[in-house]
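Enquirer: just need the structure, nothing else, for what follows:
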Amino acid sequence: MCGRFSLTEALNDLQEHYQFTMREDFQYTENNNIAPSQSVMAVVEVDHVRYPVQFRWGLIPPFAKDEKIGFKTFNARSETVDEKPSFKKAFHKKRCLIPASSFYEWKKISSKEKQPYSIKPASASLITFAGLWETWRNGDQLVRSCTILTTTPNDKMASIHDRMPVILDSSSYEKWLSEETPLDEVKSLLVPFPSSRMKLEEISSDFFKKST
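Expert: Sure thing, here's the model as predicted:
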């Protein structure tokens, strides 16, 4: 599961890392506590050119009757993503990269207590989640939304939660974004990120009170 994350990198650094073409209408704001239903930055590829976009976090499939479905679809299980009606079409045609500086998870200590953790790369400044996006129309209303794929946890994450986000290496970006990539190769990317390349830090619950 991935229900909170941060993105605090400078826009110039993001552009350099993802090699995207800047759009005049793109607006970027750093956020150290991004939650479902909020706006998130993503990178998409159109005709082999990458662009930055803003999506609402919580995928709303085209057939949805109500945008509230997005509160249940901010994550998609990689094991069934090509089968579920809400995600199947997007998995084939609308894949994206979702940058993050860190993500947060809570470890259950007791029936009343949970310890939050901040999870970051061990030797890098960016995490890249595997994402999907969709467009939903309701009359004149147009909403572009996204979801983050999850997979089984690596050894470090298993001590905290039974799921973790799918994290992509930069060498996999093109394969993930391109519609030309065979689906079996796309699926091969949906694996746990190595424990050795992640670091976990306990943080105070007060952090979330201050950043809301």
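Enquirer: only C-alpha atoms for contact and neighbour calcs from this point on.
Expert: Fine.
Enquirer: tell me where this structure has strands.
Expert: Ranges of strands in the chain, per DSSP state E, are 5-7, 31-34, 39-46, 49-57, 75-77, 95-100, 102-108, 114-121, 127-138, 141-151, 164-165, 198-202.
Enquirer: now the ones you listed in JSON lines, with distance to Ser188?
Expert: Shown next, in JSON lines, are these (distance: least, CA to CA, whole Å):
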{"stretch": "strand 5-7", "distance to Ser188": "24"}
{"stretch": "strand 31-34", "distance to Ser188": "28"}
{"stretch": "strand 39-46", "distance to Ser188": "20"}
{"stretch": "strand 49-57", "distance to Ser188": "22"}
{"stretch": "strand 75-77", "distance to Ser188": "14"}
{"stretch": "strand 95-100", "distance to Ser188": "14"}
{"stretch": "strand 102-108", "distance to Ser188": "23"}
{"stretch": "strand 114-121", "distance to Ser188": "21"}
{"stretch": "strand 127-138", "distance to Ser188": "12"}
{"stretch": "strand 141-151", "distance to Ser188": "12"}
{"stretch": "strand 164-165", "distance to Ser188": "15"}
{"stretch": "strand 198-202", "distance to Ser188": "20"}
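Enquirer: want to put them side by side, so please do this one too:
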Amino acid sequence: MSVADQPLAACAGLWRPSDEWGDCYTMVMVDATEELFHIHDRMPVILHAADHDRWLRAGAEEAMKLVAKYPADRLAVERTDIPWFSRKAPPAEAPGLFP
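Expert: Okay, the predicted model is just below:
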């Protein structure tokens, strides 16, 4: 998947230093748009080009206004026959939550 209307896309993310792991990073996710739900149920928050600096400098309340689905008609999806993951069924003898 790529952003059709931007030469380079930026996703909203968070980071923090950690004594145990060093710098820790995560991308902010939202529910996928209906058009992309068959690919995955979530998608990263893709920032509009005009909002890149705003995300980096905004306080929490202002940043939350940028947490939204990117319009599906502005995304390009290149399909392949190769799955990017495979789901494994749990073993039949997998322990349950309750004895």
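Enquirer: roughly how far apart are the aligned residue in the first structure for Ala4 of the second structure and Asn12 of the first structure?
Expert: In the first structure, Ala4 of the second structure lines up with Ala122, judged by TM-score structural alignment. Distance of Ala122 of the first structure to Asn12 of the first structure, computed by CA to CA, to the nearest Å: 22 Å.
Enquirer: wait, what's in contact with the aligned partner of Arg197 of the first structure in the second structure?
Expert: Matched to the second structure by TM-score structural alignment, Arg197 of the first structure sits across from Arg74. Listed by CA atoms under 8 Å, 6 or more residues apart in numbering, the contact set of Arg74 of the second structure reads 3-5.
Enquirer: for Leu8 of the second structure, same thing?
Expert: With contact taken as CA under 8 Å, 6+ apart, Leu8 of the second structure is in contact with no other residue.
Enquirer: of the strands of the first structure, which is nearest Leu189 of the first structure?
Expert: Among the strands of the first structure, the nearest to Leu189 of the first structure by CA to CA is strand 127-138 (8.9 Å).
Enquirer: same question for the lengthiest helix in the first structure: list its buried residues.
Expert: In the first structure, with assignment by DSSP state H, the single longest helix is helix 11-18. Residues of helix 11-18 of the first structure classed as buried by neighbour count (16 or more other CA atoms under 10 Å): 14-15, 18.
Enquirer: can you add distance to Val49 of the first structure and give the residues you listed back as CSV?
Expert: Output for the buried residues of helix 11-18 of the first structure, formatted as CSV (distance: CA to CA, whole Å):
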residue, distance to Val49 of the first structure
Leu14, 15
Gln15, 13
Tyr18, 11
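Enquirer: name the nearest of those relative to Lys108 of the first structure.
Expert: Leu14 (33.8 Å).
Enquirer: grab the nearest non-local neighbour of the residue nearest the centre of the second structure.
Expert: The residue lying closest to the centre of the second structure (CA atoms, centre = their mean) is Pro44, at 2.2 Å. Of all residues not flanking Pro44 of the second structure in the chain, Met29 sits nearest, at 4.3 Å (CA to CA, 6 or more residues apart in numbering).
Enquirer: and the one you found, what's its match in the first structure?
Expert: Looking across to the first structure (by TM-score structural alignment), Met29 of the second structure lines up with Thr150.
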